[in-house]
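**Q** Here is a sequence with its predicted model. Questions after.
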Amino acid sequence: MAHVEKFARGTTGVMCGHYGRTEGDGVRRSNENIDPARTHLNYNLAPAHDGGQIAFIQKRLSEVKLQNRADVKVMCDWVVTLPVTDEFKQQKPERQEELTQGFFRASYDFLEKRYGRENVVSAYVHMDEKTPHMHFAFIPVTEDRKKGGFKVSAKEVLTRSDLQTFHADLQRFLGQRGIPLAVLNGATKDGNKTVAELKKATALEATAAKRIESAKREIDNATASVQTAKETAAKEKERVRAEVEAARKEAEAARLAADSVHAEARKAKMDVSAAHGELSALENQKKQVERDIAALQSERDKLLTAAEVEALNGKRTLTGGLKGVSYEDYEALKRTAADVDRMRVRVSDAEERAAAVESREKAVLDSYNRQLQEKSAELNAQYQKLIEPHKQRTLAEMQKQVEIDKKLSRLEQLERFLDAHFPRWRDLFQTFQRQQGKSRDTGRDR
């Protein structure tokens, strides 16, 4: 990149002192970019003049026409800066020195040919500042087309056309010399700019770079926060999944236990059903016995008991019978009384069995009802134990999700801000990430 300045006669002395400064010359300079320890590396590509730069300026001005005004620009200075690119920085020191010398030598030859060897005041290369550059100082002499001869006119030498084509012409000349450095960039592609314009553009670029860097840091921080939130959410999700799996296993065990209880309950119901069947059969037997008892009772009223029959003390008559009763009837009467007594015993046994069945049925029902109540209470307690942590966990998960949503919202707000003020920030950020990736890859290769 290059820019040009114009100077009146009153400032030439100061500028020539700046160009040809030497180490330990005792001059106090305000330029903070100058490193006195490197001043000895500066050199002049132009031919040396007898008496120095000021003497040459006075001599050359005396040879041409010059308006007698204090504001006439008698000297111009093209400042050509070495393009220190990333590719340049990656070169070895020997190659960097070779490229630097070749660049300034070719630039000097281009400028000397453009503005005339006879007008060159000096061409000092300053290696003691932040970026190496050359001050090509010359007297703007041009042909006086009206009156003949030559005159000093910075306006006619540095025309708009000259300034607009300067960088492209210089770039073409460098290419012809085989110098692989570019002077065409965003600041020079539309033509030459003044120092003030370049400084303003540089300041704007620096401000934009700072803002972009700040935005990158905010994006990195937001991305890191989101990534941390995602990792935390993933861990929490895994923890919840493990707990849910454990709860599922517990629920499965509870289900198996419930199935076992249900099986026992079904068996108990079957036992109860069987007991009911047995009870029903006994009940039928009981009713039959009661009917038999009722029938016998009816007959009993008509018959004597065995004791009553024995008490009759019947006597056989001469004809072989009893008084009013035959002997056969008497024997039959005795057998009937005995059958009645045996029937009473059977009825008593049936009643006892029926009572035993009723007692057993009640005991079975009470036992299984008690077991069912105990199992039901146990299963309900297990269920409450299983769902209570999930209720609490649900609230905690909702709170964490709210925090994640807040972080995502801040990231979206930042992206909208960057889209509004720095439309190219996404491209710049992607380029930055690719460069970071290349740097990491280079580090691994080393």
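**A** Structure's in. What do you need? Numbers count the residues shown, from 1 in each chain.
**Q** make it CA atoms for all contacts and neighbour counts henceforth
**A** Noted.
**Q** following the strand or helix carrying residue 378, which helix or strand shows up next?
**A** Per DSSP states H and E, residue 378 falls inside helix 327-421. Next helix or strand after helix 327-421 toward the C-terminus (DSSP H and E): helix 425-445.
**Q** and the helix holding residue 378, what does it pack onto?
**A** Counting contacts by 3 or more C-alpha pairs under 8 Å, 6 or more residues apart in numbering; DSSP states H and E, helix 327-421 packs against helix 195-300, helix 306-312.
**Q** the inter-axis angle of that helix versus helix 425-445?
**A** Helix 327-421 and helix 425-445 meet at an angle of 100 degrees, taking axes from the mean of the first three to the mean of the last three C-alpha atoms, to 10 degrees as the criterion.
**Q** Pasting the second one now:
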Amino acid sequence: MSDAIAPPPLWLALPFAGLLLSIALGPILARRIWHVHYGKAAAVWAALALVSLFATQGLTPTLASLAHTLLADYLPFILMLFALYTTAGGIVVSDLAPATPRVNTLLLATGTLAASLVGTTGAAMIFIRPVLQANAQRRHKVHVIIFFIFLVANVGGALSPLGDPPLFFGFLRGVDFFWPARHLWPQFALVAGLLLALFFVLDTYFHAKEPKITPERTLLEIRGLPNVALIAAAVLTIIGSAIWRPGIDFEILGTHIALQDLLRGIALLAIGLVSITLTPQADHEANHFSWEPLEEVAKLFAAIFICIIPVMAMLTAKTHGPFAPVIAFLSRPDGAPHDAAYFWTTGLLSSILDNAPTYLVFFGLAGGDATVLSGELARTLAAISLGAVFMGALTYIGNAPNFMVYALARRARVPMPSFFGYLLWSSVSLVPVFVLVTLIFFV
């Protein structure tokens, strides 16, 4: 945005703030009402954002911004999530013997690695039921689910755009597909390694308090192997769209859509539909497969992307816009980014708001240029990315799979801690690790 064009006024960010507060507090303060009416609440905030934009910017700019947001950002995200959600939901892992500390640690480590391939939601769906089954006879198992949320539902998504929505949005904005794997693996290895080691110690302690049970000899069963091939197809499709760039664009409602992006969307839709067709109903029932989580994400993210339109316009104004004080806080005296501040500010907001829009906001505050951020400011982008991915684990509402795992565990009669009880667990277990990450990588 040039200096001659005034940025949108700060009050246009109110619908975005209201929507995020609704998402954060609705499930806590009015759980039953929110569960039924979250779509209506999201629609109201989105409508307010559009009316406000129309009143200040006019009809044509509002429609152009809406079309670009939905076609260039929202649809690619939903189609990617649809493909991974359906394929992961058709993979059934069962017939596990009662878990030992070694088996539990192996399950969590495998799920953590899988999360960067099938997404944190997909990995959580695949692995939570085997973990619950393996620990069904244990009295002390709350810590298993808590560390499952830490690792599989959050930390594991750090190595690829497939892993967690924030990184996929970075990919859509021009960050190279393999950038997270190249730049975030040291922090990922440190955090995952420390948490797995801590879990093994805790699980060994609690396992010693269990009554002695002779484990049955069972044969691990994995069903839904065609979906494994379909997941591979989805991964190759997304990687292919990042590599193959024929230079052919289409204009749809004023938005330029590259041929590779259009074909990627069609392929991901087809992969999801094939998975639904090939997966037996019994496998879906074994996984308690439901469209409700995807429906909730689709509705809420549609509203998020609409409400964030004026916020992103304000961010492009940088020091000339209403977010100038925030940018000053995130900058050192010489004007260079304060990477530790980006890591903690992005992370703490991600823990109480949704981590994907939080990532987008700080991506914009850091300049919004993917070439610069993934190049000379790679450490700043790493701080933003890791804050959004890692610190979503601090609360139940920091990342969508967190609450899904919590609900499934409660259904399996695991006495999960309250919101603040979980916060105590995460503060004690995660904050010291994140402090260590800051001291090693961002100071």
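**A** Cool, the structure landed. Bear in mind the structure is a predicted one, so any value in this text is a computation, not a measurement.
**Q** And the TM-score between them?
**A** The TM-score (TM-score structural alignment, normalised by the length of the second structure) is 0.18; 123 aligned residues with a C-alpha RMSD of 6.6 Å.
**Q** rewinding a little: relative to residue 399 of the first structure, which of the helices and strands packed on helix 327-421 of the first structure is closest?
**A** Distance to residue 399 of the first structure, taken as C-alpha to C-alpha, is lowest for helix 195-300 among these, at 11.5 Å.
**Q** so which of the helices and strands packed on helix 327-421 of the first structure gets nearest residue 390 of the first structure?
**A** Ranking those by proximity to residue 390 of the first structure (C-alpha to C-alpha) places helix 195-300 first, at 8.5 Å.
**Q** on that earlier part again, out of the helices and strands packed on helix 327-421 of the first structure, which is closest to residue 336 of the first structure?
**A** Distance to residue 336 of the first structure, taken as C-alpha to C-alpha, is lowest for helix 306-312 among those, at 8.2 Å.
**Q** just checking, what packs against that closest one?
**A** Judged by 3+ C-alpha pairs under 8 Å, 6+ apart, helix 306-312 of the first structure is in contact with helix 327-421.
**Q** orientation of the helix it packs on relative to helix 195-300 in degrees?
**A** Going by the same axes, to 10 degrees, helix 327-421 of the first structure is angled at 170 degrees with respect to helix 195-300.
**Q** what about residue 80 of the first structure, distance to residue 296 of the first structure?
**A** 146 Å (C-alpha to C-alpha, to the nearest Å).
**Q** again with residue 437 of the first structure
**A** Residue 437 of the first structure is 114 Å from residue 296 of the first structure, by C-alpha to C-alpha.
**Q** Neighbour count for these two, which is higher?
**A** In this view residue 437 of the first structure and residue 296 are compared by other C-alpha atoms under 10 Å, and residue 296 has more residues nearby, 17 against 12.
**Q** what's the neighbour count on the nearest residue to that one once chain neighbours are set aside?
**A** Excluding the flanking residues, the one nearest residue 296 of the first structure by C-alpha to C-alpha, 6 or more residues apart in numbering is residue 340, at 7.0 Å. As a burial measure, residue 340 of the first structure scores 19 neighbours (other C-alpha under 10 Å).
**Q** Check residue 123 of the second structure too.
**A** Residue 123 of the second structure: 28 surrounding residues under other C-alpha under 10 Å.
**Q** rewinding a little: of the helices and strands packed on helix 327-421 of the first structure, which is nearest residue 347 of the first structure?
**A** Of all these, it is helix 195-300 that lies closest to residue 347 of the first structure, at 6.0 Å by C-alpha to C-alpha.
**Q** elements contacting the closest one?
**A** strand 2-8, helix 327-421.
**Q** can we see that at 10 Å?
**A** If contacts are counted by 3 or more C-alpha pairs under 10 Å, 6 or more residues apart in numbering; DSSP states H and E, helix 195-300 of the first structure sits against strand 2-8, helix 327-421, helix 425-445.
**Q** Turn the ones you listed into CSV, including distance to residue 62 of the first structure.
**A** Formatted as CSV, these follow (distance: least, C-alpha to C-alpha, whole Å):
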stretch, distance to residue 62 of the first structure
strand 2-8, 15
helix 327-421, 56
helix 425-445, 55
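**Q** For residue 58 of the first structure, find the nearest of the ones you listed.
**A** With C-alpha to C-alpha as the yardstick, what comes closest out of these is strand 2-8 (12.7 Å).
**Q** Kindly calculate the angle that that closest one makes with helix 195-300.
**A** If you take the same axes, to 10 degrees, strand 2-8 of the first structure sits at 140 degrees to helix 195-300.
**Q** after strand 2-8 of the first structure, next one along is what?
**A** Next along the chain after strand 2-8 of the first structure, taking DSSP H and E as the criterion, comes helix 9-19.
**Q** For the residue nearest to residue 216 of the first structure when sequence neighbours are not counted, list the residues it contacts.
**A** What sits nearest to residue 216 of the first structure in space, not counting adjacent residues and going by C-alpha to C-alpha, 6+ apart, is residue 429, at 7.0 Å. Under the criterion of C-alpha atoms under 10 Å, 6 or more residues apart in numbering, the neighbours of residue 429 of the first structure are 212-213, 215-216, 219, 435.
**Q** Please indicate which of those residues are buried?
**A** Buried members of the contacts of residue 429 of the first structure, scored by 16 or more other C-alpha atoms under 10 Å, are 212-213, 215-216, 219.
**Q** Adding distance to residue 360 of the first structure, write those residues out as CSV.
**A** Converted to CSV, these look like this (distance: C-alpha to C-alpha, whole Å):
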residue, distance to residue 360 of the first structure
212, 91
213, 90
215, 87
216, 86
219, 81
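**Q** Out of these, the closest to residue 241 of the first structure would be?
**A** For these, the nearest to residue 241 of the first structure is residue 219 (31.5 Å; C-alpha to C-alpha).
**Q** so how far is residue 429 of the first structure from that closest one?
**A** Taking C-alpha to C-alpha as the criterion, residue 219 of the first structure is separated from residue 429 of the first structure by 9 Å.
**Q** just residue 80 of the first structure next, same as before
**A** For residue 80 of the first structure relative to residue 429 of the first structure (C-alpha to C-alpha), the value is 31 Å.
**Q** so where do the strands sit in the stretch 1-150 of the first structure?
**A** Residue ranges of the strands in the stretch 1-150 of the first structure, as given by DSSP state E, counting those that start in this stretch, are 2-8, 43-44, 73-81, 120-126, 133-138, 141-143, 150-152.
**Q** So for residue 87 of the first structure, which of those sits nearest?
**A** Of all these, strand 73-81 sits nearest to residue 87 of the first structure, with 16.2 Å by C-alpha to C-alpha.
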